[in-house]
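Peer 1: got a predicted structure here, sequence first:
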Amino acid sequence: MAPPRNRRPGFSRRAQYGLFIGYVGLIGGGLIGAVLLLLSTFNPPAFAAVRGVFAEVTTPIASGLHWMRRGLWGIPEGIGSYFAVHGENAALKDRIAKDAPALARAQTLERENRRLRDLVKLRDVATDAVVAARLVASSSSSTRRFATLNAGSWQGVKRGQPVRDPGGLIGQVLETSPNTARVLLLTDPESIVPVRRVRDGLPAIASGRGDGLIDIRSASMAAMGFQPGDAFVTSGTGGIFPPDVPVAQVVRSQGDVAIAKPSADPDALDFALVQAAFLPEPAPSPTPSASPTAQPKAAQ
């Protein structure tokens, strides 16, 4: 049997309740509106007080709903920002990895240019400079310590001339050829350099150890105490090395011997300056010429 087309709400209790609540709400809302209208017309201060009460009640609720709305709207934006930042971070890492070799080359060139500028300044100041040359090799893994310069006798390099850089003394020329020279480094066991302590001028002898360090021994009979940090420079004694060139700095002492680190590390250098000996070589003494013998007179 088909249901009737016209069914009144009274047949459903839920519909009846809904209709009743709707009427009550409509009537209540109308009464509240009328009261508020009359109150705002005839008693504005009371209306302002009522409005303040409603504002105190509704403001926290409105703030919470606004915060929730902003949070919900910000979720897609946050997800998009995360993926965007993640992709940008990956791109930056790739770029850094690609630029790393170029950065390393630039840093190497910067260090080399800085050393060359210091070397040029030293050459301009030093009046006894012979030539600035490249250190093309050094024997850092052997007990004998030598280096090779790409300048030789054709460039004015002579045996015994000191070799240095802006940081300090490196050694002295041991052998020469037309375009190369062999340098005996300070750290070689055969190297001996007269030095003096900077703080009091006390004379000493610096000799190589063959392990990259230098032994400092007193040059006088009096016992002298060494302290870590004592700096030594050339004294000029012997006429080979000019005075006041940094040589080494003490790292520790063992009795009357100090272990020192050289001021200039040849393994970390690219260029060096060859200087003339501090005192010029003595002029060769003239050889006496044979006196002419008297010619016998011809017989008449």
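Peer 2: Received the coordinates, thanks. Numbering: from 1, shown residues only.

Peer 1: going forward, measure contacts between C-alpha atoms and count neighbours the same way
Peer 2: Will do.

Peer 1: show me what the one helix or strand Arg182 maps to is packed up against.
Peer 2: For Arg182, the host element (DSSP states H and E) is strand 181-185. If you count contacts as 3 or more C-alpha pairs under 8 Å, 6 or more residues apart in numbering; DSSP states H and E, strand 181-185 packs onto strand 146-149, strand 168-176.

Peer 1: how far does the first one sit from its chain's centre?
Peer 2: Here the centre of mass of C-alpha atoms in strand 146-149, compared against the chain's by C-alpha atoms, centre = their mean, to the nearest Å, lies 29 Å away.

Peer 1: who touches it?
Peer 2: Contact partners of strand 146-149, identified using C-alpha atoms under 8 Å, 6 or more residues apart in numbering, comprise 133-139, 180-185, 188, 266.

Peer 1: please compare the first structure with the one that follows:
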Amino acid sequence: MAPPRHRDRGFSRRIQYGLFFGYVAAAAGIVAGLALVLIARFQPLAFEGIRGLALDAMTPLATLTRPVVRGADSLGRDVGGYFGAVSENRRLRAELTDARRRLIDARVATAENVRLRRLAHIVGGGMRPVVGARIVGSSLTGNRRFATLTAGSADGVRAGQPVRAPEGLVGRIAETGAHAARIVLLTDGGSAVPLRVARTGAAVLGQGRGDGTIEVRATAAAGPGLRRGDLLVTSGVGGVFPPGIPAAVVASVSGEVASARPLADPARLDFAIVLRPVEAPPPPAPIESGGR
């Protein structure tokens, strides 16, 4: 069944009305444009008045829309600045990480240079070094206390040679390999080193306890006693250890026995120097009796 005709006519009328008003609006626009052109051509003053009225009419609209435009522009700048700040922040973080790494490397190099200069000062002070090498490990528990040196028989290291660090005496070489050696520390339970008190010059004997400390006893029956804080240095008696090397500091005194702590902590040492042992002077030749 076909739809009623009045619906088609109503639909056609709406289209026709729309086209008609569109033509009218277009024609009105053309007429208005021509009129404005003619007024601008022949009546400039009148045209200036029309422009003034148009400006007055558009000013409120511009006033209302300006915050929106400025807000959109500011939002665009903020968004751009945000993404720019993110990239800049990442770049600065990367530079900061690199700077921190370089600072750590510089501090390590500075500390190592300080130790090397101190070792060089020791060598220049009349010591007879065999070789300087790194300490790469030490035993910190048990009665036996050893440390490992990265130099061996191929470098001239031999058993019995004394070992010292910038801080003081470390011990002596116990055994060697071709490229490594084992050091018996001062605190080893079997270690015994002749020492003297720097304050008084009194001779004492330092024996390792195996617990990180040294037991100190005077070798003479009568003499000045030990005090807390006394510096103990090697005496050079009996050979092996050169005289005058700082060894330990007295921590406590109990009667004639004192407890001392070594100045050179192997757990904190990086470098050490192997020295040539001091040769004990030969015993005096016997005097032959007899006469003419």
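Peer 2: Good, I have the coordinates. Keep in mind it's a predicted model, so treat the numbers as computed, not measured.

Peer 1: which residue is nearest the centroid of the second structure?
Peer 2: By C-alpha atoms, centre = their mean, the mean C-alpha position of the second structure lies nearest to Ile104, the distance being 3.1 Å.

Peer 1: before we move on, the earlier item: out of the helices and strands packed on strand 181-185 of the first structure, nearest to Arg70 of the first structure?
Peer 2: strand 168-176 (68.2 Å; C-alpha to C-alpha).

Peer 1: who touches whichever strand or helix holds Arg217 of the first structure?
Peer 2: For Arg217 of the first structure, the host element (DSSP H and E) is strand 214-218. Applying C-alpha under 8 Å, 6+ apart, the contact partners of strand 214-218 of the first structure are 186-187, 203-209, 224, 248, 256-262.

Peer 1: which of the residues you listed count as buried?
Peer 2: Buried by 16 or more other C-alpha atoms under 10 Å: 186-187, 203-209, 224, 248, 257-262, out of these.

Peer 1: before we move on, back to that, three-state assignment of the residue nearest to the centre of the second structure?
Peer 2: For Ile104 of the second structure, the assignment made with DSSP: H, G, I helix; E, B strand; the rest coil gives helix.

Peer 1: coming back round to it: what's downstream of the strand holding Arg182 of the first structure, the next helix or strand?
Peer 2: strand 192-197.

Peer 1: what angle separates that next one from strand 168-176?
Peer 2: 160 degrees (axes from the mean of the first three to the mean of the last three C-alpha atoms, to 10 degrees).

Peer 1: hmm, who's touching the next helix or strand after strand 192-197 of the first structure?
Peer 2: Heading C-terminal from strand 192-197 of the first structure, the first helix or strand you meet, by DSSP H and E, is strand 203-208. Here strand 203-208 of the first structure makes contact (C-alpha under 8 Å, 6+ apart) with 186-197, 214-220, 235.

Peer 1: let me see the ranges of the helices in the second structure.
Peer 2: 5-42, 44-124 (DSSP state H).

Peer 1: could you dump the ones you listed to CSV with distance to Ala272 of the second structure?
Peer 2: Formatted as CSV, the helices of the second structure follow (distance: least, C-alpha to C-alpha, whole Å):
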stretch, distance to Ala272 of the second structure
helix 5-42, 102
helix 44-124, 8
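
Peer 1: re earlier: and which of the contacts of strand 146-149 of the first structure is nearest Val35 of the first structure?
Peer 2: Nearest to Val35 of the first structure among the contacts of strand 146-149 of the first structure, with distances taken as C-alpha to C-alpha, is Pro266, at 99.8 Å.

Peer 1: quickly note the distance from the closest one to Arg182 of the first structure.
Peer 2: 13 Å (C-alpha to C-alpha, to the nearest Å).

Peer 1: more crowded one of these two?
Peer 2: Using other C-alpha atoms under 10 Å as the criterion, Pro266 of the first structure and Arg182 rank with Pro266 on top: 27 against 22.

Peer 1: what about the nearest residue to the more buried one once chain neighbours are set aside, how many neighbours?
Peer 2: Excluding the flanking residues, the one nearest Pro266 of the first structure by C-alpha to C-alpha, 6 or more residues apart in numbering is Ile170, at 6.6 Å. Ile170 of the first structure: 27 surrounding residues under other C-alpha under 10 Å.

Peer 1: name all residues that make contact with Gly156 of the second structure.
Peer 2: Taking C-alpha under 8 Å, 6+ apart, one finds Val130, Val131 in contact with Gly156 of the second structure.

Peer 1: go again with 10 Å.
Peer 2: Val130, Val131, Thr176, Ala178, His179, Val274, Arg276 (C-alpha atoms under 10 Å, 6 or more residues apart in numbering).

Peer 1: can you count the residues close to the nearest residue to the third one once chain neighbours are set aside?
Peer 2: It stands for Thr176 of the second structure. Spatial nearest neighbour of Thr176 of the second structure, excluding adjacent residues (C-alpha to C-alpha, 6+ apart): Gly152 at 5.4 Å. For Gly152 of the second structure, the count of nearby residues is 21 (other C-alpha under 10 Å).
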